[in-house]
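Novice: Got a sequence here, can you build the structure:
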Amino acid sequence: MTPEPSPARRSARSHRAILDATFELAVRNGYPKLTIEAIAAAAGVGKPTIYRWWPSKGALALESINERMGTATDFPDTGDVVADLAGQIDNVVRLFNSDVGAVYRGVIAEAQGDPKVAAAVRETITEPRTRQCRARLDRAVAAGQLRADIPARLMVEQLYAPVYYRFLLGTEPLDGFDARATVERVLDGLRPRH
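Specialist: Model prediction:
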């Protein structure tokens, strides 16, 4: 006789199936067409199971993409702030050009009309990565590579605004985005004046 799987294992399997179904359906059908009903059917669970773990489609989609980002958006520290930032921005651009980017764009669109989704985007995606970037910039300031009179948060915004502008507004394709040139131009204004 085969032992009954434990409830924890069943829960973990259901959790995984829901996240995978969410991502796959959002990629295949587009984020606006994603529904909790379709996710539940694809994952083989009931809607109450989904709502037990996630309050909304946006929260669920956020978790499904955040785990797929992995370490792609981490900040290296080789001592060369230009190379570190350019490499990290290149990773972000690659991510934005992938299926993760397509789903993320949909979540950001939803966040414009849903304060809870907007808060979740900030808490799970942007703020953790902003803190990492600020820490890297703070080290560059301490090493005398960047000016100390400009808040690190403003530096982050100056560095990433061109990426998000293209990503969200489609003004130019991200394929040809030159991260190194962008970092050099932004840092030119952030370097100490002697």
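
Novice: CA atoms for contacts and neighbours, from now on please.
Specialist: Fine.

Novice: tell me the centre residue of this protein?
Specialist: The residue lying closest to the centre of the chain (CA atoms, centre = their mean) is Ile125, at 4.6 Å.

Novice: How about it: what's its closest non-neighbour residue?
Specialist: Closest residue to Ile125 apart from its sequence neighbours, by CA to CA, 6 or more residues apart in numbering: Asn66 at 6.8 Å.

Novice: Whichever strand or helix holds that neighbour: how far from the chain's middle?
Specialist: Asn66 is part of helix 57-69 when elements are defined by DSSP states H and E. On the basis of CA atoms, centre = their mean, to the nearest Å, the separation between the geometric centre of helix 57-69 and that of its chain is 9 Å.

Novice: just to revisit the earlier point, how much space separates the residue nearest to the centre of the chain from Ala118?
Specialist: Separation of Ile125 from Ala118 (CA to CA, to the nearest Å): 10 Å.

Novice: Likewise for Glu67?
Specialist: Glu67 sits 18 Å away from Ala118, going by CA to CA.

Novice: what about the two, which has more around it?
Specialist: Higher neighbour count among Glu67 and Ala118: Ala118, with 18 against 10, using other CA atoms under 10 Å.

Novice: for comparison, sequence B:
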Amino acid sequence: MITSPSSRRRSERSRKATLEAALGLCAEKGYARVTVEAIAARAGVSKKTIYRWWPSKGAVMLEAFTEGLLDATPFTDTGDIAADLRTHICAAVRLLSTSPFGPAYAGILSEVHHDDALAKAVREDLVEPRFACAVERLRRAGEQGQIPADADLPLAVEMLYGPVYYRHVLRKPPQDEATVAALVEHVLRSLGARET
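Specialist: Next up, the predicted model:
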């Protein structure tokens, strides 16, 4: 006898289809022109289903963007903090420079100024966990003797990633690998890191 998929698997399939639809429409139409109705139609789910899982279009886009960011930018530890930061930041720059992720994130950031719930979700679901991962990677580098024990790690994270998002928000050309390498070298030198 053939059994039907569990409701959980159907829900996961619908969730993935919704996220893919949101990103696809963003690439085709631009963030501002995407509607929840269009996402539902593309994903083959009801509008009611989307609103059961997400409070807004921005929340759908945030989840889609966050999943893409996590997949594209893991925090690896090769034992060389400078190389690992260069790899990580270059991956983030590439993601923000490509459609649909760059336009989706720009749209999300434009909405946080008038959507308090989305602003809170961006902080709690995206920024704070990624910030904590970056601090943890720098902390491990400190344990390995690559960064002084008294280095201000949260400030270092802001110094490393601030220029990436500054350029993205202002639609300036993204950093190339040489610019990222210079940024990483400058920040690590300011921390008093030893050269590897």
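
Novice: Nearest residue to Thr130 of the first structure in space, please, no chain neighbours.
Specialist: Take Thr130 of the first structure and drop its neighbours on the chain: the residue closest to it by CA to CA, 6+ apart is Val156, 6.9 Å away.

Novice: equivalent range in the second structure for the strand or helix carrying the one you found?
Specialist: Val156 of the first structure is part of helix 152-169 when elements are defined by DSSP H and E. Helix 152-169 of the first structure corresponds to residues 153-170 of the second structure when matched by TM-score structural alignment.

Novice: Name the residues that touch that stretch?
Specialist: Contacts of stretch 153-170 of the second structure with the rest of the structure, by CA atoms under 8 Å, 6 or more residues apart in numbering, involve 89, 93, 96-97, 102, 106, 131, 134-135, 138-139, 173-175, 183-184, 187, 191.

Novice: Stretch 8-19 of the second structure too?
Specialist: 39-40, 42-45, 50, 60-61, 63-64.

Novice: show me what contacts Gly68 of the second structure?
Specialist: Counting by CA under 8 Å, 6+ apart, Gly68 of the second structure has contacts Phe101.

Novice: quick one: it from Gln144 of the second structure, how far?
Specialist: For Gly68 of the second structure, the distance to Gln144 of the second structure - CA to CA - is 30 Å.

Novice: quick one, longest helix in the second structure?
Specialist: What stands out as the longest helix in the second structure, according to DSSP state H, is helix 7-29.

Novice: Mean distance between that helix and the first structure after superposition?
Specialist: Compared with the first structure after fitting, helix 7-29 of the second structure deviates on average by 1.9 Å (mean CA distance after the TM-score superposition for the first structure).

Novice: That helix: how far from the chain's middle?
Specialist: 18 Å.

Novice: what's the following helix or strand after that helix?
Specialist: Counting by DSSP H and E, the next helix or strand C-terminal to helix 7-29 of the second structure is helix 36-43.

Novice: Which strands or helices does that following helix pack on?
Specialist: helix 7-29, helix 47-53 (3 or more CA pairs under 8 Å, 6 or more residues apart in numbering; DSSP states H and E).

Novice: quick check: angle from it to helix 7-29?
Specialist: Calculated by axes from the mean of the first three to the mean of the last three CA atoms, to 10 degrees, helix 36-43 of the second structure forms an angle of 110 degrees with helix 7-29.

Novice: what does helix 36-43 of the second structure rub up against?
Specialist: With CA under 8 Å, 6+ apart as the criterion, helix 36-43 of the second structure contacts 14, 17-18, 20-22, 25, 46-47, 50, 56-57.

Novice: at 7 Å instead, please
Specialist: Identification of contacts with helix 36-43 of the second structure by CA atoms under 7 Å, 6 or more residues apart in numbering yields 17-18, 21-22, 46-47, 57.

Novice: coming back round to it: just the buried members of the contacts of stretch 153-170 of the second structure?
Specialist: 89, 93, 96-97, 102, 106, 131, 134-135, 138-139, 174-175, 183-184, 187, 191 (16 or more other CA atoms under 10 Å).

Novice: out of those, which are inside helices?
Specialist: 89, 93, 96-97, 102, 106, 131, 134-135, 138-139, 183-184, 187, 191.

Novice: and of the residues you listed, the nearest to Arg33 of the second structure?
Specialist: When these are compared for distance to Arg33 of the second structure (CA to CA), Ala106 wins out at 13.4 Å.

Novice: That closest one and Lys172 of the second structure: what is the separation?
Specialist: Per CA to CA, Ala106 of the second structure is found 13 Å from Lys172 of the second structure.

Novice: What of Lys47 of the second structure?
Specialist: 36 Å.

Novice: Between the two, point out the one with more neighbours.
Specialist: Lys47 (15 against 11).

Novice: Pull the distance from whatever helix or strand Val121 of the first structure lives in to the chain's centre.
Specialist: In this structure, Val121 of the first structure sits in helix 115-121 according to DSSP H and E. Distance of helix 115-121 of the first structure from the chain centroid (CA atoms, centre = their mean) equals 13 Å.
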